[in-house]
Structures are given as C-alpha cells and as structure tokens.
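*Asks:* Provided below for reference: sequence and predicted model.
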Amino acid sequence: MTLASVLGFFYFLALTTTTSQEISIKKGCQTKCGNVTIPYPFGVGPGCSLNSSFAITCDNTTAPPTPFLASINRQVVSISVHGAVIVNQPVSPINCSSEMTRGFLNTSLEGSPFTISARYNTLAVLGCTNSVWLRSDETTTVGGCMAICQTNTSANTNRSSCDGLNCCKATIPEGLQRFQFSYRSIQSSSNGFCGYAFPVDKKWFRHDYRNYTGLLLNQSFPYDQEFISAPLVLEWEVNNPQLNNLGACRNADDYRSISNIDEYSDPSTTRLSFDYYREYEYVSSTSYCYCQYGYQGSPYVPQGCIDIDECLLNTTITYCNSGTCFNTIGSYKCLFPRGAGISKGKIASISIGSVLGALLLALAAFQAVRTIRKRIKNKRRQEFFKRNGGLLLQQQLSSTDNSLDKTKMMVKLREDSKLQQNEDCGKESEAIEVDDMYEDFSSITGSMRFDSSSITIDDHMRLLGS
C-alpha cells in the first residue's frame, strides 16, 4: 500500500465522520444531549440503549442540556463507540492526619460493563505532605507515591509535568471497578486540608488542572474551592453484541496506526494506538467492535454497518480521475477508456527507466561473473601448487644457504583451464628462472605431459641447481 493510498484512506474516513455518527445512533432515538453525541449502545429514552447500564438521562434544565450515565449517576463528557466514555468524577481534598486514613472513589462500578481505564488514567497526588498507597482491596497495596516539597513555587509552576516535586502520580492497575487508597500526612495545615488524591484522565492532568490557581499558590497544601470534579475515563465492553456479518470485534492492540498519542499519555512514553477518526482519541484497551473496511456506522445497531459509496466522495480519493467510478459492496472499481490514464510523458519515463534498469542489471551480472571466475582461477592455482609439491619446495628453499631475498621463482602457466586439467605444463621459450641464471638452463622446447605423482622434491632441486 502506497503512502498516497494510506493518506487517502484516512482522508476518506474524515469525510465520512458525520454520516458515521448519524448511522451509529439507533433509529428514532435522540442523537445528542447538549454538546455530547449519544451513539448506540448508549441511548436516551426507553428502548434506545442496549440495556440499563448504557442508559443516558438528559437534564434539560441546564444550558446546554447535560447528559448523565444513569447507572452510576455521573455526568458524561464524551462517548467513544470504540469502548470508552469520559465522566466527571467528584473530587474533594483529603484531611490532614498523622494516622493511616482510608479514602475511596464514591462510585462503584461492580456489576456494570465499566472499568477504570489504566491506559488513560493516573492516580494524582497534589501536595507534598502526604504518603499515598493505592489498594486493590482492604490489605493489598498495588501502587502509591509521595512527593518532595520544593520551596521555589514559581519554578514548579512552570513545570509541564508532575514528576515528584510538590505532586506525584502512580499507575492504576487494569480492570479496577473499585478504587480505594490509604494516606498519611506528615504535617498539618491551617485549614485542615493536605492536598488531593484522585484518579484522573492523564491528558487533563497534564494540561488543564493548572487552570485552578488555588492549586498553584501553595503547592505544599494546595486547595481551590472551585476544584470539585475531574474527568475520569471508563472503558466498556459488550460481551455478546448482536452483530451482522459486516461487523466484527477484536482486541484493540491488534490494530495500530501511525499516530503518536503522547498528547494524552505520559511525556516519557510514546506508543502507537488506533486512530480511525480523530474525535475517537479514547479506545478500549481490551476489545471493541467496528465496521469492516468499506462500511460505516455502528456494529452494535442491527444492520448498522452500511456500504460506503466511494464514488460520491472527492474524486482525488477514488483515483478515477480520467475514468468512471463504479461502487461495489465494500469497495469500488475504476473503468478507464483504452489508452487513458497514462500520458505519453509517463510512458516515455517508464520506457527510459526500464532500459536503464536493464543496463544496470546487465552490468551487475557481468561484474559478478568476472569476480566468480577470478576466484575460481585463484582457487585452482592454489590446488595445483599444493598437488605438485609446492609446499615441499618452499620448505627446501628455506633450508638452503641461498638468500631468499634474491630468490625469485616464476612459473608461467598457460591460462587454459583445459591445459590445467590435463596437467600439461609449459610451452616453447618458457622456463623457470632462479637468481637471474636463466642461461644455465635449457628452455622447454615443446609441450610436455607429466605425472604429478612422479615428480619428487629432488627433481625440483636438481632443476634449480642445488
């Protein structure tokens, strides 16, 4: 798949976002409450949600209207059809206490399809006078942290992350439906409050909590009377969705895109995550359901995944610029007139490129053959040198009194593989020269055939005049 097709695919998804939102809502049901879209399996009113766990009540007395998740009575901030919902969770300061004191999230998720997201939430502890332990039950500790006090308040105000100075954070275990912690204070404040400890959306904690000035004025004992709630990400699952054959459910980690999501993760971590539509930043870390490629809508709604007519979209996406687009089930086809679609310039470029490529390939093959032949030739020379007593000759030469610096042995072999295989050696006017005493030897006056096994070292030495 080319980069252009990948970009076109995501652009196409962006264009179809509005239609997808409309299809993901059950027919005849309220589409929005205030500024929040309510996709199925959530719903407002009787018969509009999958079950009571996903029922949404819409408070029309506020402006704009406010949606609430009825099963836990929490305000809904946003809903992702990919398995996540953000709610506003009440937050209250912790009382200073030198004794071990219990704290808990006054929202129970037990018996519901919701869990506290470990991927998108963190345990935040504001203030440096508390030690906090996160508990999975009455006695089991699964995390915690303690911040170090820093007197230079202005320096810490400009910090972009909570890294242990005047505040700290701890990882939340996966699958929690109850949230409880224990804390102990090492110092008391004038108002009796020693900061905050609460689970919160990582993205909000990185950027938005500093909007409360009271939390920054005294970071050893932070307190702001307007700070009464914070967003919490819940993940949800539908165990047995009634899917048609165009929808599917899968593990969220099986599908990844090229988008970095560090804008809502720890600054020290970078990872990849599913990013089908830009508004769906939050995706279940366990499983979610979706419509197959070429379809849009909601797999939770009966017949909710419908075919996308790509031919009605921008022609730059369909790649049918000079042809005719035909929509098919789950895809599309392009029909081009004979000779259309490729210009003469493109044909010339393709031809030139093909010729150059063929030439380069031929040159590479020629060079490879030359290299291989040269290696074979060198290997055969070494084999014949060893077979005909060359090693013994070298040993005898090294044991003589003659200076090796003056010794030069030159053996001219005919560059003929057939000659080498037949062990024919020499031709007329060729000889062996040692110490420039060529005149002391008679030349080989013809081609001679010899048996390598019959030649001894003494024969070699007599030839050399030793």
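*Replies:* All right, it came through fine. Note that the coordinates shown come from a computational prediction; the quantities given were computed from them, not determined experimentally. Numbering: from 1, shown residues only.
*Asks:* From now on I want contacts and neighbour counts done on CA atoms only, so please keep to that.
*Replies:* Noted.
*Asks:* can you pull out the strands in the stretch 51-200 of the chain?
*Replies:* Counting by DSSP state E, counting those that start in this stretch, the segments of the stretch 51-200 of the chain that form strands are 55-59, 66-69, 74-80, 84-90, 101-104, 114-116, 121-126, 130-135, 141-146, 167-170, 180-185, 196-201.
*Asks:* next, the one to line up against it:
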Amino acid sequence: MTTSTLHLQVLALTIFLVCAAAVTPASAQPWPGCPDKCGDISIPYPFGVGTGCARDPYFELECNRTYSPPRLIVFTHRQHLLNLSLADGEAIALINARRQCYNSTEGLVNETSVDRAVTLVGSTAYRFSAERNRFVALGCPNMGYFVDTDGYYVSGCTSFCRPSSQKLVASSTGCTGEGCCQSRIPTDTIYYAQYIQTFKPGEGDPILRGGTTACRYVFLADAEWFNSGYRGDFNRSDDFAVPVVLDWAIRNVGNCEIAVLNRTDYACRSANSECIDSTNGQGYRCRCSMGYEGNPYLDGGCKGATPKHTYH
C-alpha cells in the first residue's frame, strides 16, 4: 500500500520538531539531578521524568526507551508527545484518528481498532487547544462529530462530494465542505469521543446521492498542520495518528491573582519572572521578565539575556 499524504506529513512534522529540538533552549532546564532530554526532546521543569522530578504527578512524563528514538509519554494519559514548549505553554501529541470503511451498499467492512474516546479527564495540566486545533471530517457522505463525557454533542460538521468526484480531494480553497469539513472546539475541552454518521445511497435529499468514498474519517488535529499540508487523495484503511496541540498550565488555582497569595506553592519561582493567566481553562503559566531568559519555574532560572552583537 502506498504511504498516504497524511502519513508523510506526520513524518515531516516529526523530523522538523526533532531537528528544532537539537539545539537545547535556555529554558530547557530540568529539576536538579533529573534527565533533561528524552531522545532529542527537552524536558523542562515543571515537567520531569522520574520520581521527584516533576512539580506534581500531572506533569510527570515517561521516557519509553523501547522505541528508537525514545518516545516521551504523558504518564497519566499515555499520549505520545512530539514536542514540549515552555515558552508557548503547548505540547504536540500524536493521537489516533477514527476511521470507518464501507462496501458499495454502505455496509461497514472495516473500522479503527482503537477506542473512539480520547481523554484528559482528571488532568490538572492539559487541555485540548481550542485556538490551535480543528475537528475534521473527511469522506463522503460523512457527518462527523464528537461528544462529551455525558454523550452530548460538542462539535462537528458534514462533508459531501459532487457526483463527478472520483477521489477524496480537499478543494484548493480549503477544507470547506466538499470531501472535507472542519469546525472549532470550545475551550476547556478535556475529552472527546469521535463519531461518524454515514448515509445509505440515495436516501433523503438529492445531495446524499452524490459521490461517495469507501472510507470516512474524523479526528482532532493541529489546524496549521492540516490546512497547510493536506491536499489530494486519501483512502487508507489502516490505523493512523495525527498531531494534536495540548495547552498546559498550572491549574490548582484559578488565576495569577489567587496564585500569588500562596508563595509556598506559587510556581513562578525565579525572581525575574511574571505570571500569565491561562486562556484555556483555569490556571496560569510563568515567563521570564523582559530582558531575561531561562526557566521561570526554577529559583534563579531566569537570567539576563545575552545581548546580540551588531556589526557596522
């Protein structure tokens, strides 16, 4: 089977992130005596690998060295991380898409072997990024949607193909409904279960008698990655994963105003740091003050930035 466009894009993203991580930033400082990397991915505190290396269990990571290169895993929810950013408060995880494939009479012949639900429930660190991600449905006819922990609809969209369409193609104007559609997700999302609603040939409105594709897919994905990289044929019948952006924050209190009242637990440890309220759920993050760089979560972690030389 020919490697799909989407698979190549995931591979390209992985290579880019690994190469970008090859130069360790000043902020990539671990807790003293703890590992600073898993493979080529830096592990800055408040994250950590090993006992006593993370701020709390929700920031604890696992470095699975049975893979080559080693894989960085979210310890509490088992997501595979491709990247971890202290400055942006983001992590990129590889998460499985959902797939269903049909015969000519719309009988189900093949579907994803993994669970339809993806969860961060119980996490005091991560949320699915509402700003960076989009929920995507591919294939025709396909009403893709996801539900919350109570089974209620959260977000979704519907894609159709014109009768002349013989292949699943995202139009040159973007993923706008023909063969592909996308929708936004709400903030503070920690769980989604992915569903595909298909239709019998010729049922109902004439639009349902348009072109069909053998397989249909739904997934949450990094919008920038998907919209800039996906074009053309897509008809794979194996399991695959796509990059999803996670927002992380210190979430044991509502915001900075509350956090600073408890200096013992306050996460912004460096004297040259400042607090930023989370924009995705409750909590806050820390950053070095202007003119400083490093890790604001460590005592003395933010140091004076090295001036850039100018030449005349």
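*Replies:* Perfect, I can see it now. Bear in mind that the values here come from a model prediction, so they are computed numbers and not experimental data.
*Asks:* re the thing from before, quick one: closest of the strands of the stretch 51-200 of structure 1 to Asn239 of structure 1.
*Replies:* Nearest to Asn239 of structure 1 among the strands of the stretch 51-200 of structure 1 is strand 114-116 (11.7 Å), distances taken as CA to CA.
*Asks:* Tell me the residues of structure 2 aligned with the closest one.
*Replies:* Counting by TM-score structural alignment, strand 114-116 of structure 1 falls onto residues 126-128 of structure 2.
*Asks:* Looking only at residue counts, what's the top helix in structure 1?
*Replies:* Ordering each helix of structure 1 by length in residues (DSSP state H) puts helix 344-387 first.
*Asks:* Report the aligned residue range of structure 2 for that helix.
*Replies:* On structure 2, no counterpart of helix 344-387 of structure 1 exists by TM-score structural alignment.
*Asks:* swap in stretch 4-12 of structure 1?
*Replies:* Alignment note (TM-score structural alignment): stretch 4-12 of structure 1 is unmatched in structure 2.
*Asks:* Same question for stretch 62-80 of structure 1.
*Replies:* With TM-score structural alignment as the criterion, stretch 62-80 of structure 1 aligns to 67-85.
*Asks:* how far does that stretch sit from the chain's center?
*Replies:* For stretch 67-85 of structure 2, the separation from the chain centroid amounts to 12 Å (computed by CA atoms, centre = their mean, to the nearest Å).
*Asks:* corresponding residue for Lys303 of structure 2 in structure 1?
*Replies:* Matched by TM-score structural alignment, Lys303 of structure 2 corresponds to Ile306 in structure 1.
*Asks:* burial of its match, as a residue count?
*Replies:* Residues contacting Ile306 of structure 1 under the criterion other CA atoms under 10 Å number 20.
*Asks:* so how far is Ala14 of structure 1 from it?
*Replies:* Distance of Ile306 of structure 1 to Ala14 of structure 1, given as CA to CA, to the nearest Å: 17 Å.
*Asks:* which one is Leu81 of structure 2 nearest to, not counting chain neighbours?
*Replies:* Ala93 (4.3 Å; CA to CA, 6 or more residues apart in numbering).
*Asks:* pretty sure the one you found contacts Ser85?
*Replies:* No. Applying CA atoms under 8 Å, one finds Ala93 of structure 2 not in contact with Ser85, separated by 11.9 Å.
*Asks:* pretty sure Asn280 of structure 2 contacts Ala130?
*Replies:* Yes. Counting by CA under 8 Å, Ala130 is a contact partner of Asn280 of structure 2 at 7.4 Å.
*Asks:* what is in contact with those two at once?
*Replies:* 187-188 (CA atoms under 8 Å, 6 or more residues apart in numbering).
*Asks:* one step back: so the match of Lys303 of structure 2, which state does it fall into?
*Replies:* Look at Ile306 of structure 1: counting by DSSP: H, G, I helix; E, B strand; the rest coil, its state is strand.
*Asks:* residues touching it, list them.
*Replies:* 246, 295-297.
*Asks:* Trp225 of structure 2 now?
*Replies:* Taking CA under 8 Å, 6+ apart as the test, what Trp225 of structure 2 contacts is Pro243.
*Asks:* and Ser228 of structure 2, what helix or strand is that in?
*Replies:* helix 223-229 (DSSP states H and E).
*Asks:* centre of the chain versus that helix, how much separation?
*Replies:* The answer for helix 223-229 of structure 2 is 12 Å, by CA atoms, centre = their mean.
*Asks:* Then stretch 107-124 of structure 2?
*Replies:* How far stretch 107-124 of structure 2 lies from its chain's middle: 15 Å, per CA atoms, centre = their mean.
*Asks:* which outside residues touch that stretch?
*Replies:* For stretch 107-124 of structure 2, contacts defined as CA under 8 Å, 6+ apart pick out 58, 76-77, 96-103, 126-127, 190-195, 237-239, 249-252.
*Asks:* switch the cut-off to 6 Å
*Replies:* Applying CA atoms under 6 Å, 6 or more residues apart in numbering, the external contacts of stretch 107-124 of structure 2 come out as 98-102, 190-194, 239, 251.
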